[in-house]
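Student: Model the following, please.
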Amino acid sequence: MRLLPQIRFCGVLILLLACVPLLAAEPAADSTQWPRFRGPGGNGYLPQASIPDQWDADDYDWQFDFGSRDVGSPIVQGGKVFLLATSPDSKNRKVVAIDLASGQSLWERSYPIAPYHTHSRNTYASSTPAANDTHLFVAWGEPTQTILKCFTHDGEEVWTRNFGSWVSQHGFGTSPALIGDLLVFFDSQQGGQLPAGVPPGQSRMIAVQPATGETVWETPLTTTRVCYGVPALYAPAGGKKQIVAANTGDGLFGLDYATGKKLWNEKVFSARCVSSPVVAGDLIVGTAGSGGGGNHLVAVRPTGDSAAEVYRITRGAPYVPSPVVAQSSMFLIDDKGFASCIDAATGDVHWMKRVGGNYGASPLVAGDKLLVISLNGEATVLAAKTEYAEIAKFDLGGPVGATPLLSDGRLLLRIGNRLCCLNVQSGS
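Tutor: Next up is the predicted model:
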């Protein structure tokens, strides 16, 4: 295992998830893999998949008990489930590998935790890993260090990067992602409202070589509030491939994929960005807000070195949960339990209904069904259509803060201390 030199640059690192652009022909998602937060393309949408209308605890193929509750989502690559977990005594952070078919533990690696303040809904294992065919990438941060590690699928450490201190109010919340040939890290720092004596951080975007961890490029960003959304890939027809992201200081912005050069930005936000932006045709869509409300969903259209706001939604806009684009529609669940379907191109609202509860997990669209799960573990299955229809509502038996995944005919749900696997091969 090689330990690479520490970069002396204060950082909160949010790794980018790629979202396949909808302008060009979108490659078919590989339904047997879920290699990053929100799955193939980073959008939480599997058009050919299906889920049952309803299920209960007796229907699970297996359940894996970690002895602790965390909000980081699992991933699936090569028949293995990878995720982070906190030890029951909160003294160690674990990288865990589980066999997808059987639920048996394959390996785990443990690393000591230096306690630090987090938001009441955050945990010490709130990051989602990323993986390709050969390697696994995980991240975590503490006030004195921000770690990005690479493992083989069998748990052998390959390289480690330490990007320096983590400056935030709410704790770590980044997720690594592979975008094309790059592993990209969104380092969003807190610039104010810090305890006495704590210097402001400095924000940047970082891209490294997945095989070696060596830096390819890094781009400075405006430092205001820590923002946790995972950026996306945007490849406009006839234009430059770019990484799009959202933060308070720069708004929605695009960086040249090859060099990291800022191509455009539109300052459309004044609050914190927590959800992940999505690509909807030639639009980039992001949200911002706070736990107290005042949320905005904004769509911009980039053109060359600028972008123009196309629409803005303030009623039913999510703060933490990310939108899902499915065909020409965008589905939302806001933090207070309002579900919506809007026209992704215009922002026109097809329907908005209160389904109840409070939300942190992002929605999932499988075929023609929309799954939303509240913080207290109530699942609601809706028709993913322009006309509202509730299919089922039922209790999962424990709190849910992590976004679910659907891979290789299996739905994985992090419920309380357990990871639960439901075989959905036949749907319902």
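
Student: C-alpha from now on. contacts and neighbour counts both.
Tutor: Will do.

Student: now the residue nearest the centre of the chain, nearest residue through space, not along the chain?
Tutor: Nearest residue to the geometric centre of the chain (CA atoms, centre = their mean): residue 37, 4.3 Å. Take residue 37 and drop its neighbours on the chain: the residue closest to it by CA to CA, 6 or more residues apart in numbering is residue 128, 5.9 Å away.

Student: can you tell me which residues contact the one you found?
Tutor: Contact analysis of residue 128 by CA atoms under 8 Å, 6 or more residues apart in numbering lists 36, 37, 72, 73, 74, 75, 83, 84, 138, 174, 175, 176.

Student: Cross those against helices and list the overlap.
Tutor: Among the contacts of residue 128, no member falls in helices (criterion: DSSP state H).

Student: name the helices or strands packed onto the strand or helix carrying residue 264?
Tutor: Using DSSP states H and E, residue 264 maps to strand 262-266. Applying 3 or more CA pairs under 8 Å, 6 or more residues apart in numbering; DSSP states H and E, we find strand 262-266 packed against strand 251-256, strand 306-313.

Student: Most tightly packed of those strands?
Tutor: Of these, the one with the most neighbours on average (mean count of other CA atoms under 10 Å) is strand 251-256, at a mean of 23.

Student: Now do it against strand 262-266, angle only.
Tutor: Following axes from the mean of the first three to the mean of the last three CA atoms, to 10 degrees, one obtains 170 degrees for the angle between strand 251-256 and strand 262-266.

Student: so strand 251-256 versus strand 306-313, what angle?
Tutor: Angle, strand 251-256 to strand 306-313, by the same axes, to 10 degrees: 140 degrees.

Student: What lies in contact with strand 251-256?
Tutor: Outside strand 251-256, the residues that touch it by CA under 8 Å, 6+ apart are 240-246, 261-269, 284, 286, 300.

Student: let's see this one next to it:
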Amino acid sequence: MKPLLPSRAFSPALKLTVALAFCLLLTTAQAENWPRFRGIDGSGISSEKGFPQSWTEKDYAWHKELPGLGHSSPSIWGDNLFVTSALGEGETRYLYCLDPKTGAEKWKAETKLKKSHKHRKGSWASSTPATDGEHVYVEFADEETYLLICYDLKGNKIWERNLGSFTSQHGHGSSPMIYKNLVIATNDQQGPSSVTAFNKLTGETVWKADRAVRRTSYATPIIIDHPNTGPQLICVSGATGISSLDPETGKVNWTTGEFPMRTVSSPVYGEGLIFATCGGGGRGKLLYGVDPTGSGNVKETHIKYERSTKLPYVPTPVVYEGHLYLWGDSGVVSCVDLTTQNNVWTERVDGGYSSSPVCINGVLYCMTENGDVAMIDASPKFKSYEKISLGDPSHATVVVANGQMFLRTFKHLYCLNAKK
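Tutor: Have a look, this model is predicted:
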């Protein structure tokens, strides 16, 4: 189940070039941006160091109250932090740009929509913005309107696209993502569904892939670059299961066929496999680990790992150092050895979870719904740490960028600096 890496003989000059590039990569990784939901590639993994497993109120660099309610995570690029919030019953939505060093507001952009329903665990600002350091992209939706909006870094609206009505049971939850000169929106809902790529500078449609319709999906896609296939856009929904599209054209490469239930957690890629779950009622019901080198319907040929017990429904898994970490909604966490496919351990980390774990320098951080930061080692040997309470509920995923950790609750945002 390891990735199929091509064998090559390297010349001394090429070895030196690779070594220099690797040193540059290490330097860059020490101060990395967090431009989308769950980081650079959606894996939820950061190599940054210096973050503690114990801290107190006085250790925060800053703490800011955000008006209204929101479950989105921040996205960060350099000296700009972007986060969303909503007032009332969703009729007023905000995109904020803050200074990540101080929490000071640089600007905010307001979007007016209709009042709309939401799930008791949802919000009207659950979509995490995406940024490339030149623009920021945000999605908001009500029953009649689904907006994708582009702003420059000074808060000027550059373009806006209305993707039509949005029909769902639980509201809108997926997040935009950027690939090269494209910004991609996944619109898997109970009405007409599609994945659409827009020119990120002009908002013009580059391609649109119509999708089968069933229940709304709340998952955010990822891009993988497998050595044998090149880039693939990986999407999940109940109606299509796990599917691979050509990110340049939207053409479908392969699909597993439909999942039996809806998808909330997002796909992840590691050890040569794509992992994704479906579920309902607060429990994951089925997980596939798919080899992404197939074509057409790959259900019978390329599903290399399957699991139907002790699975997350909302939290997205993490693949780290040959192991798959499954953090369940009720706090049941499992570690799977992907070489042997054996379950290494299953332990309970008390709490309910509507956020996704992220791995920071070998430690998994995940927010409980009560607003506690739970931490365990991402290791074949289970070790947990005492939770840190933030005193306000949270459904947002932890973010780390450029030597800072950001913890978002329903109404607050906390910043914790790494220790030197």
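
Student: how near is the counterpart of residue 333 of structure 1 in structure 2 to residue 25 of structure 2?
Tutor: The criterion is TM-score structural alignment: under it, residue 333 of structure 1 has residue 327 as its aligned partner in structure 2. Distance, residue 327 of structure 2 to residue 25 of structure 2, using CA to CA, to the nearest Å: 29 Å.

Student: higher neighbour count, these two?
Tutor: residue 327 (30 against 11; other CA atoms under 10 Å).

Student: And the closest residue to residue 145 of structure 2 other than its chain neighbours, how close does it get to residue 198 of structure 2?
Tutor: Spatial nearest neighbour of residue 145 of structure 2, excluding adjacent residues (CA to CA, 6+ apart): residue 165 at 4.7 Å. Note on residue 165 of structure 2: its distance to residue 198 of structure 2, by CA to CA, is 18 Å.

Student: Tell me the spacing between the closest residue in space to residue 138 of structure 1 that isn't next to it in sequence and residue 97 of structure 1.
Tutor: Of all residues beyond its chain neighbours, the one nearest residue 138 of structure 1 is residue 129 (4.7 Å), with distances taken as CA to CA, 6+ apart. As for residue 129 of structure 1, its distance to residue 97 of structure 1 is 11 Å (criterion: CA to CA).

Student: Spit out the residues that contact the two alike.
Tutor: Common contacts of residue 129 of structure 1 and residue 97, defined by CA under 8 Å, 6+ apart, comprise 82, 83.

Student: Which one's more surrounded, the two?
Tutor: residue 129 (28 against 24).

Student: how close does that one get to residue 252 of structure 1?
Tutor: Counting by CA to CA, the gap from residue 129 of structure 1 to residue 252 of structure 1 is 24 Å.

Student: same deal with residue 339 of structure 1?
Tutor: Plainly put, residue 339 of structure 1 is 24 Å away from residue 252 of structure 1 if you go by CA to CA.

Student: all strands for the stretch 301-428 of structure 1, in order.
Tutor: Remark: strands assigned in the stretch 301-428 of structure 1 by DSSP state E, counting those that start in this stretch are 306-313, 324-326, 329-333, 338-343, 349-354, 364-366, 369-373, 378-383, 390-395, 405-407, 410-415, 418-423.

Student: between these, which gets nearest to residue 46 of structure 1?
Tutor: strand 364-366 (5.1 Å; CA to CA).

Student: so how far does the closest one sit from its counterpart in structure 2?
Tutor: Here the mean offset of strand 364-366 of structure 1 against structure 2 after fitting is 0.8 Å, by mean CA distance after the TM-score superposition for structure 1.

Student: Which stretch of structure 2 lines up against that strand?
Tutor: Mapping strand 364-366 of structure 1 onto structure 2 (TM-score structural alignment) gives residues 358-360.

Student: How about stretch 276-286 of structure 1?
Tutor: The aligned range for stretch 276-286 of structure 1 is 266-276, by TM-score structural alignment.

Student: Touching the matching stretch from outside, list them.
Tutor: Contacts for stretch 266-276 of structure 2 (CA under 8 Å, 6+ apart): 1-4, 42-43, 218-222, 224, 226, 234-236, 242, 265, 277, 287-292, 304, 316-320, 322, 338.

Student: cool, and stretch 235-242 of structure 1?
Tutor: Identification of contacts with stretch 235-242 of structure 1 by CA under 8 Å, 6+ apart yields 20, 21, 23, 24, 233, 234, 254, 255, 256, 257, 282.

Student: what's the most distant pair in those?
Tutor: Longest span within these, CA to CA: 24 and 255, 18.8 Å.

Student: residue ranges of the strands in the stretch 151-300 of structure 2, please?
Tutor: Under DSSP E, counting those that start in this stretch, the stretch 151-300 of structure 2 gives strands at 157-162, 177-179, 182-187, 193-199, 205-211, 222-226, 230-237, 241-245, 252-255, 268-270, 273-280, 283-290, 296-297.

Student: List the buried residues of the first one.
Tutor: Applying a neighbour-count criterion of 16 or more other CA atoms under 10 Å, one finds 159, 160, 161 buried in strand 157-162 of structure 2.

Student: could those residues go into a markdown table alongside distance to residue 281 of structure 2?
Tutor: As requested, the buried residues of strand 157-162 of structure 2 are exported to a markdown table (distance: CA to CA, whole Å):
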| residue | distance to residue 281 of structure 2 |
| --- | --- |
| 159 | 38 |
| 160 | 35 |
| 161 | 33 |
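
Student: give the contact list for the match of residue 333 of structure 1.
Tutor: 311, 312, 315, 316, 317, 333, 334, 356, 357.

Student: of these, closest to residue 32 of structure 2?
Tutor: Taking CA to CA as the measure, residue 32 of structure 2 lies nearest residue 357 of the contacts of residue 327 of structure 2, at 18.2 Å.
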